[in-house]
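K.L.:
Okay, sequence plus prediction incoming.
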Amino acid sequence: MSARSAAQRSPAVAARDLIAELTATPTGQSSVSVYETGRLVSLSPWLTLHVERIRYLLDVEHAGGGWGGPGGYGLVPTLSATEGLLAALRRADLAGTSDPLGRGAVAAVDRGLTALAERLTTVPVASLPDMPAVDLIVPALVEALTAHLHALRDEPVSGLERWREAPRLSLPPGMETTRLARVRAALAAGHPLPKKLLHALEVTGPAAYRAPGVVPVGPGTVGASPAATAAWLGVPDATTGTALAYLEGVVRQHGGPVPCTSPISIFERSWVLSTLARARVPLAVPAPLLASLRDTIGPTGTATAPGLPVDADTTSVTLYALARAGHPVDPSSLEFFDTGEHFCTWPKEDGASITTNAHVLDAFGWHLRNSGAAARRLDPVVRRLTVWLADRQAPEGSWSSDRWHASPYYATSCAVLALHGYGVGPAVEPAVRRAVRWVMAGQHADGSWGRWGGTAEETAYALQVLLAAGPTSADECGQAVARGWQWLITMDGADDAPALWHDKDLYRPSLIVRAAVLAATWWGRSSAGPEPVEVESARRSAMIRIA
């Protein structure tokens, strides 16, 4: 559904529809992934809708060659698509299909190899986005492509003759294979892998096949990943029914290509509900939906999906969503992630996430404010998180880097909402003011915001920053809100682009994005000026009450 059509209905109706969709697709709604689809093309040619996955890769290749997002975001998907298509060509998977499809695959591989030969030597590891397992994925795929190119010397593929004597592909400057070698050796020796690494089990190559100690969970998934599950499964047999059923379900749900993570129901439900509740969008949440969140909270929190480790980000947003819905749960499970300085997304995390810590501040801050004397023990951690977040604000006012999203508007919005809503101490107001100035300076001429161009999602995050500032805002801030809000409710955007969220590939959780847009349009309605006539008319005619 487009942002425009959502804005032209009553927020109550739009919220009701969002809540209905949370339960209509129990696994969640996410865009498909070039990376993950390329892995299935390579690993599981026997799987239903194989040709459709190949066709998808050809359809989404960029005109000049390559796949994926701008800059360093294109490296992993280009490696995966190129390797997957080359594996299919070497197996002659396209025999019996139309000639144009086969010729298209050859041309796409040629362009992909050309792009990679240049990117792998010019994109240093320090410039790659901080995405899950990138330091394992890139070496594994470079190794696989190198093996394919070596095999072309004896088993040529028509149209790829020039690659028979091509030089060996290199790793990006500064990248090593040491960690990949350690992970593979541990798995081959029968040692258990950390649960977070199961999400990228496919990087271990043949060692992934029915690896000891690795067992599909929940709906049959390994690491909540189609690629990891396919690598573990190999060719199915009578003992692998749940994993096969999981893969068949994912590919049929999406028509062939697959997302990076499935299911995402806990992540999706908690983000949608917390976003709408914070903006006070009128909604009625069915009791079973709240119970589905409450029942996942264990002594050490909750995970995004079966097969993934518990994490502080999903745990804190789930706690916040439940609290705002009138069903608070004690947040002591978050103590599992406390490093003494900040909160890790999961134990032994490399680095730290701005948005995870902002969400933890939301969860603790709500309980400190609303749970009376029993919650006073949370005051020191709320103060500590306030200072930690404020100290990591860039001089110009943004929180510009986070490991879960490509846009600084998301990280800045999360930090400002947490600080303004629940931060304690003198650092809060100056930090919010700096963020407001940064957001206002980044507004495009048409009223939108966005890293690579105006988007509904990023415009919603920018508006949340300005609206949260409230009385601290100057008149010019109100004008920026009005222009952004008018653009948001009248835009002719679509839900399928762009993908801005970090996984092994960029992805778009469509219901979460819609919730952010709806929250901004509802929140900004009273301060943004008159609505366009056609939007106002549609809104009034559709207004209903929800009990």
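P.N.:
Perfect, thanks for sending it.
K.L.:
okay, CA-based contacts and neighbour counts for the rest of this
P.N.:
Will do.
K.L.:
And for residue 455, the neighbour number?
P.N.:
Residues near residue 455, counting by other CA atoms under 10 Å, number 19.
K.L.:
One more: the one 5 residues further on?
P.N.:
Other residues near residue 460 come to 29 when the count uses other CA under 10 Å.
K.L.:
Now it: which helix or strand?
P.N.:
helix 456-469 (DSSP states H and E).
K.L.:
ok, then the element right after that helix?
P.N.:
According to DSSP H and E, the helix or strand after helix 456-469 is helix 475-490.
K.L.:
Could you list every helix and strand in contact with the longest helix anywhere in the chain?
P.N.:
The single longest helix within the chain, with elements called by DSSP state H, is helix 99-122. Judged by 3 or more CA pairs under 8 Å, 6 or more residues apart in numbering; DSSP states H and E, the packing partners of helix 99-122 are helix 50-59, helix 75-91.
K.L.:
Run the angle between that helix and helix 75-91 for me.
P.N.:
140 degrees (axes from the mean of the first three to the mean of the last three CA atoms, to 10 degrees).
K.L.:
wait, doesn't residue 411 sit right on residue 401?
P.N.:
Yes. Assessed by CA atoms under 8 Å, residue 411 is found in contact with residue 401 at 7.2 Å.
K.L.:
Need the overlap of contacts for the two.
P.N.:
residue 354 (CA atoms under 8 Å, 6 or more residues apart in numbering).
K.L.:
on that earlier part again, highest mean neighbour count out of the helices and strands packed on helix 99-122?
P.N.:
Across the helices and strands packed on helix 99-122, the average number of neighbours (mean count of other CA atoms under 10 Å) peaks for helix 75-91, which reaches a mean of 24.
K.L.:
ok, structure two:
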Amino acid sequence: MSLTAGPARVTRAGDARAGQARELVEAMVDNPAGETSASVYETGRLVGLAPWLPGHDLRVSWLLDRQRADGGWGGPGGYALVPTLSATEALLTVLRRGEHGPAAPLADAAHRGLAFLAGALDAAAPPDLPATDLIVPALREAVERHLAQPPAGLADWAGVRLPLPAGIDPDRLTRVRGLLATGRPVPEKLAHALEVAGEGARRAAGVRPAGVGAVGASPAATAAWLGRPEPGSALDYLRAVGSRGPVPCASPITVFERAWVLGILARAGVPLAVPGSLLAELRAAVGVSGAATGPGLPADADTTSVTLYALARLGRPLDVSRLDAYDTGGHFCTWPGEDGASVTTNAHVLDALGQHPGHPGVAATVDRVAGWLVERQEPDGSWDDRWHASAYYATYCVLLALADHAAGAAALAAVERGVGWLLDTQRSDGSWGRWGGTAEETAYAVLALSGAGRPGDTRVDAALVRGRRRLSEWDGRADGPALWHDKDLYRPTLIVRAAVLAASWSADPTPTGPATP
């Protein structure tokens, strides 16, 4: 049984939004694997690795349909490199096998992909996406093998060598392949990109499918490990995830999706009737070392902290000491041995700790993490992060964490600068966005301004009116570009919908509170 907190009086708009919140919760219950956009990178790998998997022709057609006019695939700028390498290598493989009907359209698409890559690979270092340093040299090597004796229609590319982008060290791929060849267990995070090992991935002794049969929660990694359509949980997983053709970068994303959706909605005061079974499953996902996005992926501080925050907001708190293993003494790492650092992970840690102010040592840790976040503010007042392409997401995460939990002049000044950046970058139509106005990024800006903006500030009030009006013009739709970082850019559908709903809910003055089961 679920109890809805908050007063009975709700506006008509509030009724509609409460219904949308119920739909989000029901969608998470009905599809525990989670909903996310299809990936050009991952779909291309499945085309090359598993032509025997049902939906193969649909995947090839889907790749052809999504090639851009300039020959590339994927997001703007450097974000096109990995998906274009994957799609081009996949089409070359299809040509070599003589699959998928007439060769001319395939050869033309492959030619345009190669022409795009010739320039893209010689450009600046690509964005910091997971496993890019392994994927790029692995796919470059595979493409060059095709070009040693190119398929019909691509004779002009015979023997062409492709450059490596700045900052990519091919020796790292060699070391990873050597580790797999030893048969020793490999780090869990490496399993997510197992396909980079080539033939060495097949039935790699140090890797095992997890949960529903996925290797590293990745269709590509699972196909590389399986090699052939042999009966078992891995084949069952691939058939399920690939049944409609194109596939996502990661599946399942159960804990990630549930934690983010519930945390976003609870923070905004959206009344939630969450089944006790769902909360019990979310609590059970938090082990001694924390929570993972889904089976086959390592536990991480980001998923752990958002899960702890959501559970605390919904009346089911857990001990925050599960985060201790990620504390480096200066900041919190996403996982031990992380290359670099994440401001959104640390903002989420701040949120989780802030729900347990009486826990021993929390006050000092909150001050330390807040100081670390303030030091990483960009000169223009924004924050940037390694898990999302848009600074609006990172700025939203940090501003709300600092506004809710940090004290002191430095934190207050950082919040003011962040609010100023949001005000200065609003577009003429009322939206916000890195490459163009989107519902997702506009929602983050609205939530940040409504939660961190100074009450009564006329500039903030005016920006919120314009931003909310723009969201209403989108009519609750959360479609738009993929902006989240995995091996390729992706969009976690329900999480984006939750952010848009929460931003729209913040326009309703009716006081509300989250429900507890």
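P.N.:
Thanks, I have it. No experiment lies behind these values; they were computed from the predicted model shown.
K.L.:
thinking again about what came up before, which of the residues in the longest helix of the first structure are buried?
P.N.:
For helix 99-122 of the first structure, the neighbour count (16 or more other CA atoms under 10 Å) marks 101-102, 104-113, 115-117, 119-120 as buried.
K.L.:
what's the answer for stretch 163-173 of the first structure, then?
P.N.:
163-164, 169-172.
K.L.:
Stretch 263-283 of the second structure too?
P.N.:
Buried, per 16+ other CA under 10 Å, within stretch 263-283 of the second structure: 263-275, 278-279, 282-283.
K.L.:
what range in the first structure does it sit on?
P.N.:
Aligned using TM-score structural alignment, stretch 263-283 of the second structure spans residues 274-294 in the first structure.
K.L.:
what about the matching stretch, distance to the chain center?
P.N.:
Averaging C-alpha positions (CA atoms, centre = their mean, to the nearest Å) puts stretch 274-294 of the first structure 21 Å from its chain's average.
K.L.:
now stretch 119-137 of the first structure
P.N.:
With CA atoms, centre = their mean as the basis, the mean position of stretch 119-137 of the first structure lies at 17 Å from the chain mean.
K.L.:
Straight-line length of it, end to end?
P.N.:
15 Å (CA to CA, to the nearest Å).
K.L.:
Tell me the buried residues in it?
P.N.:
119-120, 123, 125, 128-137.
K.L.:
can you tell me how far the residue in the second structure sticking out farthest from the centre sits from residue 466 of the second structure?
P.N.:
Relative to the centre of the second structure, and counting by CA atoms, centre = their mean, the farthest-placed residue is residue 155 at 38.8 Å. Remark: distance between residue 155 of the second structure and residue 466 of the second structure (CA to CA) = 55 Å.
K.L.:
Kindly report the same for residue 61 of the second structure.
P.N.:
41 Å.
K.L.:
Please apply the same query to residue 332 of the second structure.
P.N.:
36 Å.
K.L.:
Those two - which one has more neighbours?
P.N.:
residue 332 (25 against 19).
K.L.:
Alignment lookup: that one to the first structure.
P.N.:
So, by TM-score structural alignment, residue 332 of the second structure is matched to residue 343.
K.L.:
Just give the nearest non-adjacent residue to its match, would you?
P.N.:
Of all residues not flanking residue 343 of the first structure in the chain, residue 337 sits nearest, at 5.2 Å (CA to CA, 6 or more residues apart in numbering).
K.L.:
Contacts only, for that neighbour.
P.N.:
311-312, 343-347.
K.L.:
Looking at neighbours, which among these is most surrounded?
P.N.:
residue 312 (28 neighbours).
K.L.:
residue in the second structure matching that residue?
P.N.:
Using TM-score structural alignment, residue 312 of the first structure lines up with residue 301 in the second structure.
K.L.:
any idea how far that match lies from residue 28 of the second structure?
P.N.:
22 Å.
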